[in-house]
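> Predicted model follows, preceded by the sequence.
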Amino acid sequence: MFTQRFRGQVIGIIVLFCLLSASLGVALDTHQARAAGDYRSYANSSAATLQSWYNSSNGLFNSTGWWNSANALGAIIDYSSNTGSTAYTGDIATTYSKNSSGNFLNNYYDDEGWWGLTWVKAYDLTSNNSYLSMAKTIFSDMAGGWDSTCGGGVWWSKDRTYKNAIPNELFLALATKLHQRTSGDSGSGSYIDWANREWSWFNSSGMINSSNLVNDGLDSSCHNNGQTTWTYNQGVILGGLTDMYKITNDSSYLSKAEAIADAATGTLVNNGILKEPCEPSSCGGDGPQFKGIFMRNLGYLYSTDNKQAYKNFITQNVDSIWNNDRNGSNQLGLMWYGPFDSADAARQSSAQDALNAAIPFSTSSGTSNVALNKTATADSSCSSSETPNKAVDGSVTNDSKWCSGGASGQYWLRLDLGASYAISSFTVKHAGAGGENTAWNTRDFNIQLSSDGSNWSTVVNVTGNTASITTHSISTTTARYVKLNITNPQSDPNYIAARIYELEVYATSSTSNVALNKTATANNSCTSSETPNKAVDGSVTNDSKWCAGATSGQYWLRVDLGANYAISSFTVKHAGAGGENTAWNTRDFNLQLSTDGSNWSTVVNVTGNTSSITTHPISTTTARYVKLNITNPQTDPNTVAARIYELEVYGS
């Protein structure tokens, strides 16, 4: 809880002016600018930066606190779920193994609640029951903090000196999540019973003021203490109320959530950009975390009520974060309206929450890293484990990099994408992205493209770089081969070598979703409104999905594109993308292509999926017909059915 742990001083106007002036001096490298609205790319870069604070030796995030680490890991999990990326999912098992002996419990019930929600997210992503069991253990301890003082509610700490908003909001949110994931949960002492008791008490406690904002807590007379309306207190309650609506179908929960969201987005802002009441001071160690928690839950509310104002608020804030509150290393600061102040894992993960919320609205949701796992060659390798393929394996963990120490000082990495793509941008992850000395970040380099592997055109040229992750937008260029030439590998004169953790190549413009509004057929439909055409209508709102409940367990969706296309990737939006239970996300499936509708070739095969949105780049293949075969529709053993909100097929 922020108000009793925050020890920051009020900054005088002269000191503040100096701080902001210094921040203004942090200029963005021009080669890092991205097109507005490319939210997935923003999230990719921010997640890589956030990962640089992750400490695998203790499973926490450096530069921030215990409860902040729960939220930072939660942001990484949400990023993984929203993008289908597995680059950082190893953090989950590491954090659990390093800290589970204490069951993630301490003296503060709110700290416990954050960890409880994070382990629910981890369970949803991985289906590892140990994580769900841990969340239930944490909830049980939190329930021990409830007593009759002030008529009910959970105490802030085990010292029992203060009843306030945040532990009770977390208790509600965790109760609803556990109810949704516990078969047969009902009766006295059940998770839904606790959720009903908590909301009844909280709603009548007076902490929600007449302006529909949540104050910090109760005074000694059990009345609203009038203390600060922190953004996270407006946020967590949105998640709990949204789930109460999903559980009960009672629209009053949604109406209350919207009233709080409207009040927060209308008053806790600076020119439409979310502003913490403690800004522009440092906000201590806790305050920088808060705004992301609000945005995370606002995104969850939007996925349920589809209120356009919330989507607009999310994208407006993310645009401002990226354009006004970012330094040259893709670090994101406290004040989302700018300027950038300083960097730590709390600030980064808070902004990551906002970026995650915007991923579904990305203007380039059909883009993919076409370099992933493609053929890579290089001038040399420092060791047998630092080979060129490590620069295209999608990982920056476990020292997964290409390193070259050629004495000539000429270093190059070449990729064969296997087919021609319309390339629009690159992301290069240098030494610092993998946790190495940032003085080893690539100093001077260029990127070239070729259609035949012989004639090269330089499309990016960088000198004097110091950033750990660089992004480079170009005019869309069709090419099959990519070459990274390094002319000055680092600023440190010692241990000279080229070190590249990842070279990502993004292809966009020439491809489009060629399945949109095309003819779709399927094995069956759950209802007359959940027909196959709903999976190609471009919408994930208003329950616009194809659902099939075949008892045989054989589910298929077939799309006739109407003509042959050069297909390079797919995006599948599963149950969670439409706001449904993520345990209903398609578990095992494959994608097939055909030119005649009779002879099929399997190009994608997935087992064990838990993500809500999955992307699948392939070697470009010409086909007219696409077939999605689902062999295991979900993780949850109940209400078994195939649920596909959208099958997107990208081609030209």
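Right, received. Where do you want to start?
> C-alpha from now on. contacts and neighbour counts both.
OK.
> From K307, how far off is S320?
According to CA to CA, to the nearest Å, S320 stands 21 Å off from K307.
> ditto for S210
Using CA to CA, S210 is found at 23 Å from K307.
> Leaving out sequence neighbours, find the closest residue to the spatially most central residue of the chain.
By CA atoms, centre = their mean, the chain has its centre lying nearest to Y79, at 2.0 Å. Using CA to CA, 6 or more residues apart in numbering and skipping the chain neighbours, the partner closest in space to Y79 is N356 (5.8 Å).
> K163 contacts G217, doesn't it?
Yes - the criterion here is CA atoms under 8 Å, and K163 meets it with G217 at 6.1 Å.
> out of the two, which sits in the busier spot?
More crowded of K163 and G217, by other CA atoms under 10 Å: G217, with 26 against 23.
> Contacts only, for that one.
By CA atoms under 8 Å, 6 or more residues apart in numbering, the contact set of G217 is Y162, K163, N164, A165, M207, N224, N225, G226, Q227.
> residues contacting the fifth one?
Shown here is M207, whose contacts under the criterion CA under 8 Å, 6+ apart are A165, V214, N215, D216, G217, L218, H223, N224, N225.
> Filter those residues down to the ones in strands?
Judged by DSSP state E, these include no members of strands.
> which of these count as buried?
Among those, the ones that count as buried by 16 or more other CA atoms under 10 Å are A165, V214, N215, D216, G217, L218, N224, N225.
> Let's see which of the residues you listed end up in helices.
Mapping the buried ones among the contacts of M207 onto helices (DSSP state H) picks out A165.
> Now the buried ones among the contacts of M207 in CSV, please, with extra columns for distance to A345.
Formatted as CSV, those follow (distance: CA to CA, whole Å):
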residue, distance to A345
A165, 24
V214, 26
N215, 26
D216, 24
G217, 27
L218, 31
N224, 32
N225, 31
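> quick check, nearest of the buried ones among the contacts of M207 to N513?
Nearest to N513 among the buried ones among the contacts of M207 is V214, at 43.1 Å by CA to CA.
> here comes the other one, which I'd like you to weigh against the first:
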Amino acid sequence: MKRFLFSVLLAVVALTLITACEDKQQPSPVVRPDTTKPTTPVPTVSRYLTAAKKTHEYVLANLLTPYKSYRVNATTDPTSAFEWYNVSQIYADAAMVKLGETSHATYMNDSFNWMSHFWDDAKPNGGYFGFVRIDGSEKGADTLKYIDDNALSGIVYLEAYEVSTGAQKAAYLDKAKACANWLIKSGTWDNTFDGGFWWNTAKTVKPTQSNGLAMQLFTRLYAITGESVYREWASAVDKWLSTKLYESSTGLFVWQIDRAGKRFTEKFTYDNAIMVEAFLLYGEVMKDASYLVKAQTLGNAMNRTLWDKTHNVYIFNTSDLRINPAWCGWGSQAMIKLYESDKNTSWLGYAQGNIDAINTVLRDPGTHGYYQFATLNGAGRYANIEGVDVAWMQRIQALLSKYR
């Protein structure tokens, strides 16, 4: 046994020496560097971002003026500028800046500076008029000031504030506060129907959209400044809307109440979209989770009543089954905001379907502008392309491009 083990041991040692010698005589081959070029993944650009950029090309070619204002349209009213049309384009450009498209900051800031031509410098509380000429002339020719115009402007400026720095950032906040100050001191909130803002200084109707936008502005300002006056106003508007204009049978907000007390029960897509956003903001800022549930419930009610399943699009309102880029497109913005709040992808399905339908029916494939109105199947399409519609399609497609 020992002799056998000794023989085995000698064999193993011999084999090891032979292998070692062979290793010295035959060195391992040199590993050559890999000269194969790695495959670089091609970045995927959302088709909605591409569409938003094409839409902005239409704006630059047809609507932007040498004064840095935006005309109403390029055909029937090329010398007029409407306040909410111009501020909506700022809204659209702010969405692009937020995506990293920083070249849009110049357009955003230039337009913001030009908005001073709408502001009433003759009154201590200011306020925006609704109309001037594209060169800024004829300010005050129409003396009406609109609550929705001024509230939307403040909201837009706070979005621009989020993507700005330094003195420009401060200027956006200051002007948003000036818009809110005008709302508070305009005399358009009174005891008629126990509160609520009138649509404009003529005091003819108290609608959902004006009050919903005011609620958004006050809530946003409270979040930024912490000033209690904004919280109090946001809460007052919220209470008034839920008491006077909410319809429990449909779960939607109705259109408006007129001076005589008549309640108009048509339901508009953009009214309810505005309220979805108002609830989401209020719940987030006030740390009240019940408002997320309210927003979700309202979103579901929109999709039961205001969504046309056959054509996959939001209708203008329950009495007018047409499509409009801005007013129907607002529904997509609300659905995107819902998705950002609860991550339920079904909301994005509605947002995308609505945009796709508007693109099919109302987009001009040659210019990338958007016609104002058409029926659900595209019949009776208007010939005019309004600046506000183009602005909103730029904005909502930019918003969607983050996810689709």
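Structure received. Given the structure is predicted, the values throughout are model-derived calculations rather than measurements.
> And the TM-score between these chains?
Once superposed, the chains reach a TM-score of 0.71 (TM-score structural alignment, normalised by the length of the second structure), with 318 aligned residues with a CA RMSD of 2.6 Å.
> Can you list which of the contacts of G217 of the first structure carry over to the second structure?
Retained in the second structure (both residues aligned by TM-score structural alignment, their matches' CA atoms under 8 Å) from the contacts of G217 of the first structure: Y162, K163, N164, A165, N224, N225, G226.
> wait, T188 of the second structure sits on V205?
No - checked against CA under 8 Å, the pair T188 of the second structure and V205 is beyond contact range at 10.5 Å.
> Common neighbours of those two, please.
In contact with both T188 of the second structure and V205: W198, W199, using CA under 8 Å, 6+ apart.
> quick one: the strands in the stretch 51-200 of the second structure?
For the stretch 51-200 of the second structure, applying DSSP state E, counting those that start in this stretch gives strands covering 80-82, 131-133.
> how about JSON lines for those, with mean neighbour count and distance to T192 of the second structure added?
As requested, the strands of the stretch 51-200 of the second structure are arranged in JSON lines below (neighbours: other CA atoms under 10 Å; distance: least, CA to CA, whole Å):
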{"stretch": "strand 80-82", "mean neighbour count": "22", "distance to T192 of the second structure": "29"}
{"stretch": "strand 131-133", "mean neighbour count": "22", "distance to T192 of the second structure": "28"}
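> A383 of the second structure: which of these is closest?
The closest of these to A383 of the second structure is strand 80-82. By CA to CA, the value is 18.0 Å.
> Just list what that closest one packs against, helices and strands only.
Judged by 3 or more CA pairs under 8 Å, 6 or more residues apart in numbering; DSSP states H and E, strand 80-82 of the second structure is in contact with strand 131-133.
> between the contacts of G217 of the first structure, which is nearest A422 of the first structure?
Nearest to A422 of the first structure, judged by CA to CA, of these is A165 at 51.0 Å.
> Map T305 of the second structure onto the first structure.
By TM-score structural alignment, T305 of the second structure lines up with T267 in the first structure.
> Distance-wise, check that match relative to Y302 of the first structure.
19 Å.
> more crowded one of these two?
Using other CA under 10 Å, the more surrounded residue of T267 of the first structure and Y302 is Y302, with 20 against 14.
> Map the more buried one onto the second structure.
Under TM-score structural alignment, Y302 of the first structure pairs with Y339 in the second structure.
> Next: Y39 of the first structure.
Using TM-score structural alignment, Y39 of the first structure lines up with Y48 in the second structure.
> Number of residues surrounding R5 of the first structure?
Residues within reach of R5 of the first structure, counting by other CA under 10 Å, total 10.
> S320 and K307 of the first structure - which one has more neighbours?
Relative neighbour count places S320 above the other of S320 of the first structure and K307, with 18 against 12, counting by other CA under 10 Å.
> And for the corresponding residue of the first structure for A289 of the second structure, nearest residue in space, chain neighbours not counted?
Taking TM-score structural alignment, A289 of the second structure has S251 as its aligned residue in the first structure. Residue nearest to S251 of the first structure in three dimensions, not counting chain neighbours: Y245, with 6.2 Å by CA to CA, 6+ apart.
> Average offset of the helix or strand harbouring the one you found relative to the second structure?
Using DSSP states H and E, Y245 of the first structure sits in helix 231-248. Mean deviation of helix 231-248 of the first structure relative to the second structure after superposition (mean CA distance after the TM-score superposition for the first structure): 1.1 Å.
> May I see the buried residues of that helix?
In terms of neighbour count (16+ other CA under 10 Å), helix 231-248 of the first structure has its buried residues at 231-246.
> Stretch 217-228 of the second structure too?
Buried, per 16+ other CA under 10 Å, within stretch 217-228 of the second structure: L217, F218, T219, R220, L221, Y222, A223.
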